[in-house]
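Student: sequence and predicted structure, then a few things I'm wondering about:
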Amino acid sequence: MRMFTNALIMQKAYAEEKSDLFFDYTSVIQRIWIGYSVESGLQDYELASEMSMLVPVLLATPALAIECHYLVLVIQSMEDASTSHADPNVDHGPSPFPGKTQSLMIMGHVTCNMIFHNIQKGSIFLASIPHLTYLIDLHYDSDNFCDVSRGLKPPSFLLYWWLLDIPWTCMKNLETFSVVYPHLAEPYKTCSYIDHTKGVDLHVEWLTVSAPLYRQDPVSFLWMEPPFPVTHPGQKRIQLDGVSFEVTDYCEHFWQFYYTWDKPWSCGITDGSEGYRVL
């Protein structure tokens, strides 16, 4: 993060000098990941100090992946920046959020946690988001989603708390809500998946809910009847009353007790069918 911020500072200096070395990162960066690892955790004060330089790039990036611990700080920084650039002497009513984010991906969120209640009500950033995706906490939720992959549990069993956490009154433009997880259908080597020295190659599965259909009647939303559908690698978009599943042909290496989403994300396989075709 610091290296990238230093690069932005350098480009700002080049721009002021009208140097031929100036390069505008905001015109080319399509995806940004703000994550956390045990080895090199990004402290709150470090991220906060870099935000003034990062915000212009974040606002111009179509796809953002953010560790849930940093979500409030990142969103507040972008909204503060957009507000500060508005003309206080001109009242044209509420202004649209200037960001270009089409896809917000959240990491580290587990089914029993609530993260959006810490975000200011009326968030203009969240109101602009059409696609919201969670990358499951591999340590916490893998076993539960294994049962979804095998058709043993309904999706509503796992998604209830996440859907309850979404600020629906604010996210009026939300089109899809997705959860991405390793496709843990049998047979797979459980011991290898747990053992960080080995790991196991797994396909990736998306569970997607149509936000407009769910919003119409959350209580009576049709989640499908048992037996629940089992989706196999390469099968795409089995649509059932606003709920769909898709599993990649492509495999990636996973360990249950280590955060290993960064490489699948960078390859695009966590973004849905359009994403993993870039491989």
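Tutor: Yep, it's here. Residues are numbered from 1 along each chain as shown.

Student: please count neighbours and contacts with C-alpha atoms only from this point.
Tutor: Fine.

Student: could you check how far residue 130 is from residue 175?
Tutor: 5 Å (Cα to Cα, to the nearest Å).

Student: where exactly do the helices run in this protein?
Tutor: Along the chain, the segments classed as helices by DSSP state H run 2-17, 44-59, 71-84, 124-127, 138-149, 155-165, 190-194, 211-216, 262-267, 273-276.

Student: what's the most buried one of the ones you listed?
Tutor: helix 124-127 (a mean of 21; mean count of other Cα atoms under 10 Å).

Student: identify the residues contacting it?
Tutor: 75, 78-79, 96-97, 99, 170-174 (Cα atoms under 8 Å, 6 or more residues apart in numbering).

Student: check the residues you listed against residue 135 and report the nearest one.
Tutor: Checking those against residue 135 with Cα to Cα, the nearest one is residue 174 at 17.5 Å.

Student: OK, contacts around residue 241?
Tutor: Here residue 241 is in contact with 222-224 (Cα under 8 Å, 6+ apart).

Student: before we move on, the earlier item: and the helices of the chain as TSV, adding distance to residue 31?
Tutor: As requested, the helices of the chain are exported to TSV (distance: least, Cα to Cα, whole Å):
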stretch	distance to residue 31
helix 2-17	14
helix 44-59	9
helix 71-84	15
helix 124-127	17
helix 138-149	22
helix 155-165	24
helix 190-194	28
helix 211-216	23
helix 262-267	8
helix 273-276	12
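
Student: among those, which comes closest to residue 252?
Tutor: Among the helices of the chain, helix 262-267 sits nearest to residue 252 (Cα to Cα), with 6.6 Å.

Student: second structure follows, compare the two:
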Amino acid sequence: MDSITFRFNDLPTELALLILRYAAQTTFDQAEKYDKVNCPYSSVLTLCLVSKNFRRAVLPALLHTVLLPKPRNVRVFVQALLTQEAYKQASSDLHFDYAPHVHKMWIGLDGGNLTSADLLADPREYALQPSERPLAINLLTPVMLAASSLALGWTSVDLLIECLEHAWESRPATPVNEEHPRLPWNTETLTLSCGDPINRTKWKCLTDTPQGSAFLASISHLLSPTYLCRDNPLQVYRLPEWMKTAPLASFKSLQTVILPYPCTTPPINLRALVTTGVDMQMHLLTLPATLLKDPNNGIPKAIKVFDDIIGPGEEATRSDGTRLQVSEVLWCSRSGWEKVWAWML
């Protein structure tokens, strides 16, 4: 019997695109160890090299969730935006508008350091010249603020402040028939990675500017990768320290707060556990923002979690009527929070 040769090109275009987009998806598997060779984007990056048509078909999958955990990752991403701008100016077929396809973005600590801190750094680190920063902010702003879910290390908030200022100054005039101006961002879920209390002066860079206060007021979900710490065996957990300085009253649209806590009491100090990068089982506790905000802007020092009542993936109502929800069990390590965030939220 003669063998039948079937080529990918023989498929209907719609079916071929479905296959490509499925192959390009990333699961952000928490159990998988990522490196330069085996990264969450390895499949889609390989497909981008096949042809221009393949590249255009799978780039939305690459851009859906953008993880930039280190400053060099941010610099490389900004260099990609500069390249796209050059393609645009040259009317190249390789030009691709990133902003409409970015839904989630994670920027780790010191993400605003677009220039290299090491004068002897390898040029492959893609450090930018200081003169390039205004153009970089101009190109990064619509992409970063297109994300409905934005995660930031606290030392990268300066980058957010710059982008908010640029977006606010560049926003189009409000049409006469519109009562409220359109906000130049899509962000609804904000994740702040903070360990220690946050300097109030830095908060003022957001609360004391029209764009910063409007941004905070538009956030509906707030997440902290900083763990709740257990005070005693009765499931009472201390809230993250940074929340004691957070102006929660400025989050006028805030509906829910999501906080992680260990499933069991860790054998050593949580800070030491995170530093060593040891994996541990975690839950994500979702609670209403009203539990953390009161008319006097006070913040409770601790919160009661009913592990014996709330099972993984379940909800329960406290005696005061507050509804709490606990996620399924997650595995988390020092370098794994961005994968938990990308997978769960």
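Tutor: Looks like it came in fine. Owing to the predicted nature of the structure, the values given are computational and were not obtained by experimental measurement.

Student: what does residue 204 of structure 1 align to in structure 2?
Tutor: Using TM-score structural alignment, the partner of residue 204 of structure 1 in structure 2 is residue 282.

Student: since we're on that match, how many residues are nearby?
Tutor: Using other Cα atoms under 10 Å, residue 282 of structure 2 has 19 other residues around it.

Student: then residue 90 of structure 1?
Tutor: Neighbours of residue 90 of structure 1 using other Cα under 10 Å come to 7.

Student: repeat that for residue 13 of structure 2.
Tutor: With other Cα under 10 Å as criterion, residue 13 of structure 2 counts 11.

Student: picking up where we left off before, out of the contacts of helix 124-127 of structure 1, which is nearest to residue 41 of structure 1?
Tutor: residue 75 (19.3 Å).

Student: map that closest one across to structure 2 for me.
Tutor: Residue 75 of structure 1 maps onto residue 161 in structure 2, by TM-score structural alignment.

Student: hmm, residue 206 and that match touching each other?
Tutor: Yes. Contact criterion Cα atoms under 8 Å: residue 161 of structure 2 and residue 206 qualify, at 7.0 Å.

Student: got any residues that touch both of those two?
Tutor: Joint contacts of residue 161 of structure 2 and residue 206 (Cα under 8 Å, 6+ apart) are residue 212.

Student: grab the nearest non-local neighbour of the counterpart of residue 187 of structure 2 in structure 1.
Tutor: Aligned by TM-score structural alignment, residue 187 of structure 2 pairs with residue 101 of structure 1. With sequence-adjacent residues excluded and distances taken as Cα to Cα, 6 or more residues apart in numbering, residue 101 of structure 1 is closest to residue 62, at 4.1 Å.

Student: quick one: the one you found from residue 191 of structure 1, how far?
Tutor: Taken as Cα to Cα, the span from residue 62 of structure 1 to residue 191 of structure 1 is 38 Å.

Student: also residue 141 of structure 1?
Tutor: Separation of residue 141 of structure 1 from residue 191 of structure 1 (Cα to Cα) stands at 17 Å.

Student: and for residue 252 of structure 1?
Tutor: Distance from residue 252 of structure 1 to residue 191 of structure 1, by Cα to Cα: 17 Å.

Student: how about residue 108 of structure 1?
Tutor: The value you get for residue 108 of structure 1 to residue 191 of structure 1, if Cα to Cα is used, is 23 Å.

Student: equivalent analysis for residue 12 of structure 1, please.
Tutor: 50 Å.

Student: and what of residue 179 of structure 1?
Tutor: In terms of Cα to Cα, residue 179 of structure 1 sits 24 Å off from residue 191 of structure 1.

Student: residue 156 of structure 1 now?
Tutor: 28 Å.

Student: now do residue 13 of structure 1
Tutor: Counting by Cα to Cα - residue 13 of structure 1 and residue 191 of structure 1 are separated by 52 Å.

Student: do the same with residue 4 of structure 1
Tutor: 38 Å.

Student: residue 43 of structure 1 now?
Tutor: Residue 43 of structure 1 sits 33 Å away from residue 191 of structure 1, going by Cα to Cα.

Student: since we're on residue 197 of structure 1, how many residues are nearby?
Tutor: When neighbours are counted by other Cα under 10 Å, residue 197 of structure 1 registers 9.

Student: nope, residue 112 of structure 1 is what I was after
Tutor: For residue 112 of structure 1, using other Cα under 10 Å, the count is 14.

Student: OK, contacts around it?
Tutor: residue 161.
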